[in-house]
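Novice: sharing a model that was predicted from the sequence below.
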Amino acid sequence: MVSYYMPCRGHGGGLRLLDLYSIIRKSFPGARLDLVAAKSAPDDAPEAEVLALFDQIRLLDPSDFSVEGFASVGILSIDYDVVDLQYLQSGKFIRAFRQAGAKKIIFSPMESMVRALGTIFRGFALRRAQIGQAWLNITFAAKELRYLFSADAVLCVSKGDAKVLRWFRWWGGVSEIETGVSPFEFRESLKEASHRRDLDEVRRIVFIAFFGSATNRDALNWYLREVHPLVLKSVPGYRFQVVGRGLSAEEVQAESVDLIGEVERIEPCLSGAWVGIAPALSGAGLRGKINQYAVAGIPCVAATLAAKGLAYRDGLSICLAGDAATFAKHCIRLLLYPLENKDMGLAARKVCLANYVWEAKTGQISRLYGGARDADSRKN
């Protein structure tokens, strides 16, 4: 696996890779699994879970995350059966690994820039997109399309992403493996035969995200600006907690707002919470936070875009909103009516366990990573 961001528990994409490769390790116990990743900091080191999964790990400075850098550490001299290129930044290595003799090259954009670009030029997102950011997205989308055409297989993290990319790669080879609930993070919630959730005395809304992502930052700012004042007015004692790395205290200074920041494990932060939120103004890719709330039995209020393609049903196992007023109304109702809150949380948990656990995806993963080049993929 070549990943611009190292697998880790600190953000959704990194956690997905830990879970994915845990299944690959179980499915192919005799396989050699190597990892090449860029360091996010000079003293960056792999977590214990990463060390247990991979046979060889190469961490490179971002400036060495290049064909020349790969050649210097001998990566391009190894005859790999499968090369898995994760994130857009890794797609540029398709040609190098092709020339090195890789039998099958998989490209996973993680969050589809092609799909995200479409949301920018539609309705709500269009009015808020800066011209410079839109142009940057166009550049990223063009790169993604180039990699989409030249890889042997394309792996998407959602049905929505896969549907869009199949329009461009009409000859086949695009598949999706939706992100499941991580056993690394939710050991207790996943093993409980019967789930009982006690609500905290203080009514609390939680937003879990990796705030190194511009999409998540925009969503947070929108909630704080448009929704939070409405909820606070109707439920004066409520607290809004922001969980995840990538923010400073100065960025979330507001009444009744608590920055929890980066945590070792997400599961304890959800204990007792009343509502989880998933606002989204634009973007694509991972929607794992909805499943994380659900497995803990917490009802979620989500933007319609954030839940698109998921199995949850509006009004039964999730609350969907297309504008700030509706978003606030759903939050307020779930904060004021605990019985309705618990019923929706239980319904969400049932949907999650039936659809979004990694073990159910073992067959898909084995088929994608176990074979040589797909018969219907493009020959290069």
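Specialist: Great, that's in hand.
Novice: rest of the way, CA atoms for contacts and neighbours
Specialist: OK.
Novice: what residues are up against the residue nearest to the spatial centre of the chain?
Specialist: Nearest to the geometric centre of the chain sits Leu286, at 3.1 Å (CA atoms, centre = their mean). By CA atoms under 8 Å, 6 or more residues apart in numbering, the residues touching Leu286 are 12-13, 110-111, 157-158, 179.
Novice: from those, which two are the most distant?
Specialist: Among the contacts of Leu286, the pair separated by the greatest distance (CA to CA) is Gly12 and Ser158, at 13.3 Å.
Novice: adding another structure so you can compare the two:
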Amino acid sequence: MDERLPDPSRDSGSLRTFNLMRLMRTMGHTVHFLPTKGRFEDPLAPQLHDIGVGLPHGMSATHSASAPAWLRRHAGDYDAIIVSRYHLAWSWLPFLRSAFPRVLRILDTVDLHHLRESREAAAKSSRLLAWAARGTRRRELAATSHADVTWVVSDSEKRLLAKALPSARVRVVSNLHQLPASVPGYEQRRDLVFVGGAQHPPNVDAVHWLLTDIFPRVRRLLPDCRLHLVGAGLREATAHLATVDGVHLHGHVPTLDSLLEGSLVGLAPLRFGAGVKGKVNQYMAHGIPTVGTPMATEGMGLTHGVDVMVAEDADQFAAAVVQLHADPRLWRQISEHGLKNVSRHFSAEAAAPEIVATLSGRRTGPAPPADRPGNGTTR
């Protein structure tokens, strides 16, 4: 259960949702997706059908008007309901607890929103943002308390929740990525890439820092270097900035594969945030060495100079980019170790045991027709 149908090409949260559902279908669970906003005839619906995920039967054309009524009629048909992100769970889980006490209620946090917001408040020295973050924390912890199981993406977030709510049942189900059959080598690549939509405040801040401080330093050292900015809304978010030579704005693209396969270095200059950063996962899953801040690489089991390059200021970012450009041996080492990190921590094989433990004893079976509800797991 989420607000809209997942678009795996748009943001890491959608990609996570899509891959989680695909994994649960592979594991034998029946899965339906219940969107609470948008329109039923969404062009993304065939993508769900292709991986065996059904959409609810009996919904009107506008989801937002019919989702509550549909859920009241059908929630009891399911063994487990996964609610994505705290703001939906905060309102839906208390209802599900009272109306359907036998249904397993799972909160997928995606990331801890209050942690991200509090870090943004600190980075911007904003009392107003700090006040808002405290409100988010109260709602996020309330949503966790109403869930039977809460999924987080890293051990550090699990420890944080365990300290705040010792009685909560928390499991680490991190981002999922499929590794390609083959990865282009150093010689087949060039340019830098940043992936991230402007709807996410850490991305807007990162792009501003990248264009005003980091990339000009890179260009002075590598005059022919180009930077690709990929993500919905980035063109509008950067309209107030002066034009920077060598920058190519792509906005939202249907698929990232060709851009990622041709990129030499992935950039993650995030100065605040939370959770595991999907862009870093995506870079590494495509064999791209990443230069990122400590914030961007936290909770991922990465080591500077081994499977990632960590930079804390603009000079360090530029130096790391130049080093990866100039040293094919280092590039290949970090590329190879990054792929191993994804396989070890962010693959279907890594996530499956935690999902099995969460859903232990729940019914499984073949998917029903896509236009009919069935027993199983919905999201």
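Specialist: Thanks, I have the structure now. Remember, predicted model here, so these are calculated numbers, not experimental data.
Novice: just the TM-score for the two chains, thanks.
Specialist: TM-score of the superposed chains, computed with TM-score structural alignment, normalised by the length of structure 2, equals 0.84; 352 aligned residues with a CA RMSD of 2.5 Å.
Novice: just to revisit the earlier point, just the element for the residue nearest to the centre of structure 1, please.
Specialist: For Leu286 of structure 1, there is no enclosing helix or strand under DSSP states H and E.
Novice: quick check, nearest of the contacts of Leu286 of structure 1 to Gly309 of structure 1?
Specialist: Nearest to Gly309 of structure 1 among these, with distances taken as CA to CA, is Ser158, at 7.6 Å.
Novice: grab the nearest non-local neighbour of that closest one.
Specialist: Glu178 (5.0 Å; CA to CA, 6 or more residues apart in numbering).
Novice: aligned to that neighbour, what sits in structure 2?
Specialist: Matched to structure 2 by TM-score structural alignment, Glu178 of structure 1 sits across from Ser174.
Novice: and for Gly246 of structure 1?
Specialist: So Gly246 of structure 1 corresponds to Gly233, using TM-score structural alignment.
Novice: now for the nearest residue to its match once chain neighbours are set aside, how many residues are close by?
Specialist: If you skip the residues right next to it in sequence, Gly233 of structure 2 has Ala198 as its closest partner in space, 4.9 Å away by CA to CA, 6+ apart. A count of nearby residues for Ala198 of structure 2, using other CA atoms under 10 Å, gives 21.
Novice: what does Ser154 of structure 2 align to in structure 1?
Specialist: In structure 1, Ser154 of structure 2 lands on Ser158 (TM-score structural alignment).
Novice: its match reaches Val174, doesn't it?
Specialist: No. Contact criterion CA atoms under 8 Å: Ser158 of structure 1 and Val174 do not qualify, at 11.2 Å.
Novice: who touches stretch 333-345 of structure 1?
Specialist: 197, 203-204, 235, 274-275, 294, 296-300, 316-318.
Novice: now stretch 296-310 of structure 2
Specialist: Contacts of stretch 296-310 of structure 2 (CA under 8 Å, 6+ apart): 154-156, 268-271, 273, 275-277, 280, 289-294, 317, 320, 333-338, 341, 345.
Novice: which among these end up buried?
Specialist: When neighbours are counted using 16 or more other CA atoms under 10 Å, the contacts of stretch 296-310 of structure 2 contain these buried positions: 154-156, 268-271, 273, 275-277, 280, 289-294, 317, 320, 334-338, 341, 345.
Novice: mind listing the strands for structure 2?
Specialist: 31-32, 80-84, 104-108, 149-152, 170-172, 192-195, 227-230, 247-251, 265-268, 290-292, 309-310, 377-378 (DSSP state E).
Novice: which residues of structure 1 does the second one align to?
Specialist: Strand 80-84 of structure 2 falls opposite residues 82-86 of structure 1 when the two are matched by TM-score structural alignment.
Novice: by how much does the matching stretch deviate from structure 2 on average?
Specialist: Here the mean offset of stretch 82-86 of structure 1 against structure 2 after fitting is 0.9 Å, by mean CA distance after the TM-score superposition for structure 1.
Novice: list the buried residues of that stretch.
Specialist: Residues of stretch 82-86 of structure 1 classed as buried by neighbour count (16+ other CA under 10 Å): 82-86.
Novice: with stretch 332-343 of structure 1 instead?
Specialist: Under 16+ other CA under 10 Å, the buried positions of stretch 332-343 of structure 1 are 332, 334-335, 341-342.
Novice: so the residue opposite Pro328 of structure 2 in structure 1 once aligned versus Arg204 of structure 1, what's the distance?
Specialist: Using TM-score structural alignment, the partner of Pro328 of structure 2 in structure 1 is Pro338. Note on Pro338 of structure 1: its distance to Arg204 of structure 1, by CA to CA, to the nearest Å, is 12 Å.
Novice: give the contact list for the spatially closest residue to Leu259 of structure 1 that is not a sequence neighbour.
Specialist: Leaving aside its sequence neighbours, Leu259 of structure 1 sits nearest to Val242 (CA to CA, 6+ apart; 4.9 Å). For Val242 of structure 1, the contact set (CA under 8 Å, 6+ apart) comprises 206-208, 257-261.
Novice: with Thr26 of structure 2 instead?
Specialist: With CA under 8 Å, 6+ apart, Thr26 of structure 2 has no contacts at all.
Novice: what distance do you get for it to Ile355 of structure 2?
Specialist: 12 Å.
Novice: ok, Phe317 of structure 2 next?
Specialist: For Phe317 of structure 2, the distance to Ile355 of structure 2 - CA to CA - is 37 Å.
Novice: cool, and Ile81 of structure 2?
Specialist: For Ile81 of structure 2 relative to Ile355 of structure 2 (CA to CA), the value is 13 Å.
Novice: circling back: restricted to buried residues, select the contacts of stretch 333-345 of structure 1 in ChimeraX.
Specialist: Here is the ChimeraX selection string for the buried members of the contacts of stretch 333-345 of structure 1, based on 16+ other CA under 10 Å:
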select :203,204,235,274,275,294,296,297,298,299,300,317,318
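Novice: ranges for the helices of the stretch 101-250 of structure 1?
Specialist: Listed from the start of the chain, the stretch 101-250 of structure 1 has helices (DSSP state H, counting those that start in this stretch) covering 113-120, 123-126, 131-150, 159-168, 187-191, 214-222, 228-234.
Novice: which residues in the stretch 251-380 of structure 1 form helices?
Specialist: Counting by DSSP H, counting those that start in this stretch, residue ranges of the helices within the stretch 251-380 of structure 1 are 267-270, 288-295, 324-336, 338-355, 362-370.
Novice: would you list these in JSON lines and tack on distance to Asn221 of structure 1?
Specialist: Converted to JSON lines, the helices of the stretch 251-380 of structure 1 look like this (distance: least, CA to CA, whole Å):
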{"stretch": "helix 267-270", "distance to Asn221 of structure 1": "21"}
{"stretch": "helix 288-295", "distance to Asn221 of structure 1": "17"}
{"stretch": "helix 324-336", "distance to Asn221 of structure 1": "12"}
{"stretch": "helix 338-355", "distance to Asn221 of structure 1": "25"}
{"stretch": "helix 362-370", "distance to Asn221 of structure 1": "36"}
